[in-house]
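**Q** Got a predicted structure plus its sequence, pasted below:
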Amino acid sequence: MDAPSIIQYLNDYFTYVQQYDTEIWRAIGETFVMVGISIAAAVFLGLPVGTVLFLCRKGQLYENRPLFSVMNGLVNIIRSFPFLLLVVIMIPLTRFIVGTSIGTLAAAVPLSVVAIASYSRLVEQSLLEVPKEVIEAASSMGASTLQIVFKFLYVEARSGLVLGLTTSTISFISYSTVMGIVGGGGVGDFAIRYGYQRFETEIMVFTIIIMVILVQSIQFAGSLAARLLDKRKA
């Protein structure tokens, strides 16, 4: 195929896809809402949960085996639960929280629960990489618990925390593609309804391209931020 033919093909392709531009932008917006809420849940709830898991585990500053066992068990159960089944099982809770079990906000509830569990485990793993000498030095200087966490642990583990959030965000995007079962919409739901069910391969390919660009952009930004924040390379 020569250059003019390729240009003509691409022109026809984008002209065909353009007729769905309203639906595509709506789907992208719905994906951003679901993923954005889950990221917020991961940061504001998953980060503290992961920190408590780290502080309460055996040999750490505030060792508390009963509390660690309970929290660790809950995190493991949520992370091991098939996501599709979790969405269905959580429908009553979702309806109680947002008043409905259908829609983008409803879809964000189970996604946020998974986000909290997933990121809390990555936070715990990142904090475990911080040398114990750092905590001991902070304690010897009379630092409070909050000071130890925010001025020492998070500072030392900041690169790993960013990478963990990047990995989690990409997982949230993947999970969001199946939220059509509760009417959550999003790019994945759009691809199924318009691309697969209507046998419109062009639409399916276009949505895949969108997802690839989105994921690659997030991975690049997250990796760059982590590299800039890495104290070992500062």
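**A** Yep, it's here.
**Q** from here on, contacts and neighbour counts on C-alpha atoms
**A** Fine.
**Q** Surely Phe172 touches Ile37?
**A** No. Applying CA atoms under 8 Å as the test, Phe172 and Ile37 come out as separate, 10.1 Å apart.
**Q** neighbour count winner among the two?
**A** The neighbour comparison of Phe172 against Ile37 (other CA atoms under 10 Å) goes to Phe172, with 23 against 16.
**Q** sec struct for the more buried one, please.
**A** helix (DSSP: H, G, I helix; E, B strand; the rest coil).
**Q** Can you name the helix or strand that the residue nearest in space to the middle of the chain falls in?
**A** Closest residue to the average C-alpha location of the chain: Thr169 at 2.8 Å, with CA atoms, centre = their mean. Following DSSP states H and E, one finds Thr169 within helix 154-176.
**Q** Which strands or helices does the longest helix along the chain pack on?
**A** Assignment by DSSP state H gives helix 201-229 as the longest helix of the chain. With contacts defined as 3 or more CA pairs under 8 Å, 6 or more residues apart in numbering; DSSP states H and E, the secondary structure elements packing on helix 201-229 are helix 3-18, helix 154-176, helix 187-190.
**Q** okay, pairing it with this:
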Amino acid sequence: MTLDFSKLDTNQLLEATYETFYMTIIALIGTFILGLLLGLLLYLTDKDGLWENKILNFIIATFVNVFRAIPFIILILLLFPLTRFLIGTIRGPNAALPALILGAAPFYGRLVEIALKEVNKGVIEAAKAMGSTTRRIIFKVLIPESMPALISGITVTAIALIGYTAMAGAIGAGGLGSYAYYAGFQRRIFEIVLVCSIIIVIVVFIFQFIGDFISKKIDKR
């Protein structure tokens, strides 16, 4: 089979690549903040936690489990009313952000909870014995001690987010997924789909490399 790239619009490809990076980075920031908050609450309100609270833990865990269970493409559709209310439209990169964040944050929240549970309890007990407040324990012990695992977790989440942006593109969010689907698949131009797939793989490798590099730099073990 002979490949013909003459129908590949470089400007549209560059714009789609920018939109994919834009959606991924902005959603990743929101996911990190919300996911870290969810993970901390899951950890702190769990049995023997600093804020042990069965009811609150159950509510947060239910929220996390429900949003993790809903397939992303369905979640986008369910969040159309919220997206229209917040963004004013259901099309474009910005419109994809609520679904991207709410789809990825619960996943990352569980990774945060796991990372926090791996922190040596002796270190936490020592901090408590020295009279450290809960806030100090969180920001001076829990987060610093679990940072390599938190970075590894957000790297895994970033890879998932890139896949989510491709799915969101299929329903008008823009990005490489949108360009591959509308300009490539629907018009039967295989070359566009191929190029978009290659760029998405490259983007994945970029995020993976950055995440691994940072994680190794801060890991003092």
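**A** It's in. Small disclaimer: the values here were computed from a predicted structure and weren't measured.
**Q** Trace Ala191 of structure 1 over to structure 2, please.
**A** Aligned by TM-score structural alignment, Ala191 of structure 1 pairs with Ala180 of structure 2.
**Q** Arg135 of structure 2: neighbour count?
**A** The criterion is other CA under 10 Å. On that basis, Arg135 of structure 2 has 10 neighbouring residues.
**Q** Can you classify it by secondary structure?
**A** Reducing the assignment to helix, strand or coil with three-state DSSP, the entry for Arg135 of structure 2 is helix.
**Q** before we move on, the earlier item: what sits up against the helix holding Thr169 of structure 1?
**A** Residues external to helix 154-176 of structure 1 that are found in contact with it (CA atoms under 8 Å, 6 or more residues apart in numbering): 31, 34-35, 38-39, 42, 83, 111, 115, 118-119, 122-123, 126-127, 129-130, 186, 188, 215, 218-219, 222-223, 225-227, 229-231.
**Q** buried sites along it?
**A** Under the neighbour-count criterion of 16 or more other CA atoms under 10 Å, helix 154-176 of structure 1 has 154-173, 175-176 buried.
**Q** what range in structure 2 matches that helix?
**A** Equivalent residues of helix 154-176 of structure 1 are located at 143-165 in structure 2, counting by TM-score structural alignment.
**Q** What of stretch 63-82 of structure 1?
**A** Under TM-score structural alignment, the match for stretch 63-82 of structure 1 is residues 52-71.
**Q** Any chance of CSV for the helices and strands packed on helix 201-229 of structure 1, columns distance to Tyr196 of structure 1?
**A** Output for these, formatted as CSV (distance: least, CA to CA, whole Å):
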stretch, distance to Tyr196 of structure 1
helix 3-18, 15
helix 154-176, 17
helix 187-190, 9
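**Q** now for these, which one comes closest to Asn72 of structure 1?
**A** Shortest distance between Asn72 of structure 1 and these, using CA to CA, is found for helix 154-176: 18.0 Å.
**Q** tell me the angle of that closest one relative to helix 201-229?
**A** Between the axis of helix 154-176 of structure 1 and that of helix 201-229 there is an angle of 170 degrees, by axes from the mean of the first three to the mean of the last three CA atoms, to 10 degrees.
**Q** and helix 154-176 of structure 1, how far from structure 2 on average?
**A** Between helix 154-176 of structure 1 and the aligned residues of structure 2, the post-superposition mean distance stands at 0.4 Å (mean CA distance after the TM-score superposition for structure 1).
**Q** Can you give the distance of that helix from its chain's centre?
**A** Once both centres are worked out by CA atoms, centre = their mean, to the nearest Å, helix 154-176 of structure 1 turns out to sit 7 Å from its chain's centre.
**Q** quick one: buried residues of the longest helix seen in structure 2?
**A** If each helix of structure 2 is counted by residues according to DSSP H, the longest one is helix 10-44. For helix 10-44 of structure 2, a neighbour-count test (16+ other CA under 10 Å) marks 13, 16-17, 19-25, 27-28, 30-32, 34-44 as buried.
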